[in-house]
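Undergrad: Quick one: sequence and predicted model below, then my questions.
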Amino acid sequence: MKPIVVDAFGGDHAPKEIILGAFLAAKEFNLDIVLVGKRHEIEKSIEIISKDFSSNLAQRITIKDAPTVITMFDKPSVAVRKRNSSMHVGMELVKHDEASAFISAGNSGAVMAIAMMVLGKLKGVSRPAIGALLPTINGSVLLLDAGANVDCKPIHLLEFSIMGSVFIKHMLGIQKPKIGLISNGSEPGKGNSLVIKSYDLIKSSALNFYGNIEGNEIFSDKVDVAVCDGFVGNIILKTSESVPSIIGEFLKAQISKSLVYKIGYLLSKPAFRMLKKKTDYAEFGGAPLLGVNGACIVSHGRSKAYAIKNAILKAAKFASLDINTKIEEAIEKCSALKYIQRGVENAI
């Protein structure tokens, strides 16, 4: 496999934690990594970090110089003009087949915009989307779109459903992923105009469509892919990310009030550790940018080494399974169902 490109200057803890994550991935998964960013600063960090690893491992880490950093405050329209940024230079490596995948914990809007410009869209895809894996009772659910497209049409939600189904089938091994459409009611006919039209469209496809799901059903294992526009998806994502920390703070405050509570906490500590691990975004590594012509993973801005390591693993698996080719094939197959004959011309 060609190397995985990592934006060494994306995220709150760049470059040290990003580089450490690259070393961990190279060691654990036997992968080659290209770190993109300011060469001098990367070299200084590598000099310190590599002391804890074998000299042979350091040979699996190479550097691609990129003097400009895209900040979290840069608008996408500004970011795309920074041609010598770590994001832009890194994606160019993927575009020219010098690397298998690209990862960044930086500005997600900038990643999306630069990916659209440099990598382009997959054949048949009109709107790439961010897919966020969220924990459920017994597994996980792919939330799609998690923030790339705040305004959508029914045809876009059908595309998200197809891409999500392919991703889950091959990445998680679920042969017939169930697709759920997020709405304010489970009955057909509930929801706004977008949801109502999308319901009929997705139902008429060959996908394993479960139907509408409400917000309280997203984490219940009823579906494998939860589909919505990026406005709704991003609110769900940000809200769900805040819940574990709020519960943790609440428990800390209550436990400190009673000796009995403290003893109970000590006895239950393994269970709390398991809960924390299951709900920790670092376990998922990052969110795939589905629909762009290249493997691209967007990691959380707060990602540290462990999260970056897992993102690299996800990117490597995405590339090795050739998910993008499978998405194109699924889109093409669905296109053969004759959208226009099913009255979809107004949805495009």
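TA: Ah, there it is. Residues are numbered from 1 along each chain as shown.
Undergrad: from here on, contacts and neighbour counts on C-alpha atoms
TA: Noted.
Undergrad: ranges for the strands of the stretch 51-200 of the chain?
TA: 61-65, 101-104, 129-135, 140-144, 179-182 (DSSP state E, counting those that start in this stretch).
Undergrad: so which of those strands gets nearest G233?
TA: Evaluated over the strands of the stretch 51-200 of the chain, closeness to G233 peaks at strand 140-144, with 6.8 Å, by C-alpha to C-alpha.
Undergrad: Buried deepest among the strands of the stretch 51-200 of the chain, which one?
TA: strand 101-104 (a mean of 30; mean count of other C-alpha atoms under 10 Å).
Undergrad: got TSV for the strands of the stretch 51-200 of the chain, with distance to N84 too?
TA: As requested, the strands of the stretch 51-200 of the chain are arranged in TSV below (distance: least, C-alpha to C-alpha, whole Å):
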stretch	distance to N84
strand 61-65	9
strand 101-104	15
strand 129-135	24
strand 140-144	31
strand 179-182	40
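Undergrad: Nearest to L119, out of those?
TA: Each of the strands of the stretch 51-200 of the chain has some distance to L119 by C-alpha to C-alpha; the shortest is strand 101-104, at 10.8 Å.
Undergrad: Second structure follows, compare the two:
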Amino acid sequence: MSESRPITVGVDGMGGDDGPGVIVEGALLALRELSQETRVALIGDQRTLEAEVRRLDPSGSAGSRLLIEHAAESVGMGEDAATATRRKKDSSLAIGTRLIKEGRLDALFSAGNTGAMVAASLLNVGRIPGVLRPALATRIPAETPSGSCVILDVGATADCKPAYLAQFAVMGDIYARSALGVANPRIGLLNIGEEPSKGNELAREAHALLARAPIQFVGNVEGRDFFRGQADVVVTDGFTGNVVLKFLESVLGWTGRLLKDEVRTSLIARLGALMLLPSLSNLRRRLDYAEVGGAPLLGVAGACIVGHGRSSPRAVKNGLKAGASFVAQNINEQIQAALGKEMAEHVG
């Protein structure tokens, strides 16, 4: 895709825990930072979205760069993903993914039901030729040269075969090169020990495949290695990855609350915190998921970005920017080149 071509990024206007107002505010923030050629399309109930746009942008500064696509239905956070995808053909997710397939959208961001986003993407957009299964890739802070570690899969494919993990590794390698600027990413396989013989059958067979893949495979990594920078990319199945991600979120949140409690214990602690405020602010930014915005669904034939259900306007803004960057960096084209039919047959 040519970088000069205008990009249109869609957003599920009805997704997330906090209602359309947060989504619209995030979209307006994104338009201020994206190039003037980039447009944002709000997808959802037209009356609701128009009312939020009037409230948040009374001067109409967004102009023709902010579009609205009506969707008569929406998928709730607690709905069964497969059932909702089959039955709600006019949901904001269904329409958004169909618009990608039709070429009217270049990317789609949703802070709504993750399972429904994955299902709608697979149904309406489809997989990149040669890709066996998709993977959600997210970033966490780590002691790596880029300051981040990519983990995939974190929830798209719960039940995996060794060949899926081998492809996740190749897709993670491409994503780390493009999104993080890592020249030669170190790829690790999440396991319960460093030796190739450790772990279950899936881990042992995947280890053998990754060792032959066209990547810099550094072997098995353990849970303690995430923050230590042992790898730039960590590969695992979607079930394990999702558990790991939510555990890390809880630990980081608890650590932040613990630090606040300690600061309140004395005047000296408060004065010390005041002196450390710039460093603490930088630390908070590094640990805040809103800085990343969302996790790309690697392997589908479109730029589909999944955000946190509790996404703030800033997280929505960064999720939309991530979608635009994903398109501009031609990540899907790189994945298709690396995982053509020949490689799919080889690892399968």
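TA: On my side now, so go ahead. Being a predicted model, the structure only gives us computed values, none of them experimental.
Undergrad: Let me see the TM-score of these two.
TA: The TM-score (TM-score structural alignment, normalised by the length of structure 1) is 0.94; 338 aligned residues with a C-alpha RMSD of 1.5 Å.
Undergrad: Which of the strands of the stretch 51-200 of structure 1 sits closest to L122 of structure 1?
TA: The minimum distance between L122 of structure 1 and the strands of the stretch 51-200 of structure 1 falls on strand 129-135, with 11.7 Å, by C-alpha to C-alpha.
Undergrad: what residues does that closest one touch?
TA: 140-149, 160, 164, 219, 230, 237, 278-279, 284, 286-291 (C-alpha atoms under 8 Å, 6 or more residues apart in numbering).
Undergrad: Those residues in helices, which ones?
TA: When DSSP state H is applied, the contacts of strand 129-135 of structure 1 are split such that F160, G164, G230, L237, K278, T279, F284 fall in helices.
Undergrad: Check the residues you listed and tell me the two furthest apart.
TA: When C-alpha to C-alpha is used, the two most widely separated members of those are F160 and K278, lying 25.3 Å apart.
Undergrad: out of these two, which sits in the busier spot?
TA: Comparing F160 of structure 1 with K278 by other C-alpha atoms under 10 Å, the one with more neighbours is F160, at 29 against 18.
Undergrad: corresponding residue for the more buried one in structure 2?
TA: Taking TM-score structural alignment as the alignment basis, one finds that F160 of structure 1 is matched in structure 2 by F168.
Undergrad: Ok, H96 of structure 1 next?
TA: Checking with TM-score structural alignment, H96 of structure 1 has E102 as its match.
Undergrad: and that match, how many neighbours?
TA: Neighbour count of E102 of structure 2, defined by other C-alpha under 10 Å: 12.
Undergrad: Structure 2: which residue goes with A307 of structure 1?
TA: With TM-score structural alignment as the criterion, A307 of structure 1 pairs with A315.
Undergrad: Any idea how many residues pack against that match?
TA: Residue crowding around A315 of structure 2 was assessed by other C-alpha under 10 Å; the count is 25.
Undergrad: Make sure I have this right: it is in a helix.
TA: Yes: judged by DSSP: H, G, I helix; E, B strand; the rest coil, A315 of structure 2 forms part of a helix.
Undergrad: what sits against the closest residue to it other than its chain neighbours?
TA: When the adjacent residues along the chain are set aside, A315 of structure 2 lies closest to A290, with 4.0 Å between them (C-alpha to C-alpha, 6 or more residues apart in numbering). A290 of structure 2 is in contact with S311, S312, R314, A315, V316, N318, counting by C-alpha under 8 Å, 6+ apart.
Undergrad: quick one on the thing from earlier: out of the strands of the stretch 51-200 of structure 1, which gets nearest to I246 of structure 1?
TA: The nearest among the strands of the stretch 51-200 of structure 1, by C-alpha to C-alpha, is strand 129-135 at 16.6 Å.
Undergrad: superposed on structure 2, where does the closest one end up, distance-wise?
TA: Here strand 129-135 of structure 1, set against structure 2 after superposition, deviates by a mean of 0.9 Å using mean C-alpha distance after the TM-score superposition for structure 1.
Undergrad: The counterpart of K197 of structure 1 in structure 2 - how many residues pack around it?
TA: In structure 2, the residue matched to K197 of structure 1 (TM-score structural alignment) is E205. Taking other C-alpha under 10 Å as the neighbour definition, E205 of structure 2 ends up with a count of 18.
Undergrad: cool, S250 of structure 2 as well?
TA: 12.
Undergrad: Let me see the ranges of the helices in structure 2.
TA: Assignment of helices within structure 2 using DSSP H yields the ranges 20-33, 46-56, 81-87, 92-101, 114-120, 162-179, 201-212, 238-263, 267-275, 277-287, 313-328, 331-338, 341-347.
Undergrad: CSV for the ones you listed, including distance to V11 of structure 2?
TA: What follows is those, written out as CSV (distance: least, C-alpha to C-alpha, whole Å):
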stretch, distance to V11 of structure 2
helix 20-33, 8
helix 46-56, 12
helix 81-87, 17
helix 92-101, 8
helix 114-120, 12
helix 162-179, 20
helix 201-212, 35
helix 238-263, 23
helix 267-275, 38
helix 277-287, 24
helix 313-328, 7
helix 331-338, 19
helix 341-347, 32
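Undergrad: among the ones you listed, which is nearest V9 of structure 2?
TA: Each of the helices of structure 2 has some distance to V9 of structure 2 by C-alpha to C-alpha; the shortest is helix 313-328, at 6.5 Å.
Undergrad: Mean per-residue distance, the closest one versus structure 1.
TA: After superposition onto structure 1, helix 313-328 of structure 2 lies on average 0.8 Å away from the residues it aligns with, using mean C-alpha distance after the TM-score superposition for structure 1.
Undergrad: Now do that helix against helix 331-338, angle only.
TA: Counting by axes from the mean of the first three to the mean of the last three C-alpha atoms, to 10 degrees, helix 313-328 of structure 2 points 40 degrees away from the direction of helix 331-338.
Undergrad: Helix 313-328 of structure 2 to helix 162-179, inter-axis angle?
TA: Helix 313-328 of structure 2 and helix 162-179 are oriented at 100 degrees to each other (the same axes, to 10 degrees).
Undergrad: Work out the gap between helix 313-328 of structure 2 and the centre of the chain.
TA: When distances are taken as C-alpha atoms, centre = their mean, to the nearest Å, helix 313-328 of structure 2 is centred 10 Å away from the chain's centroid.
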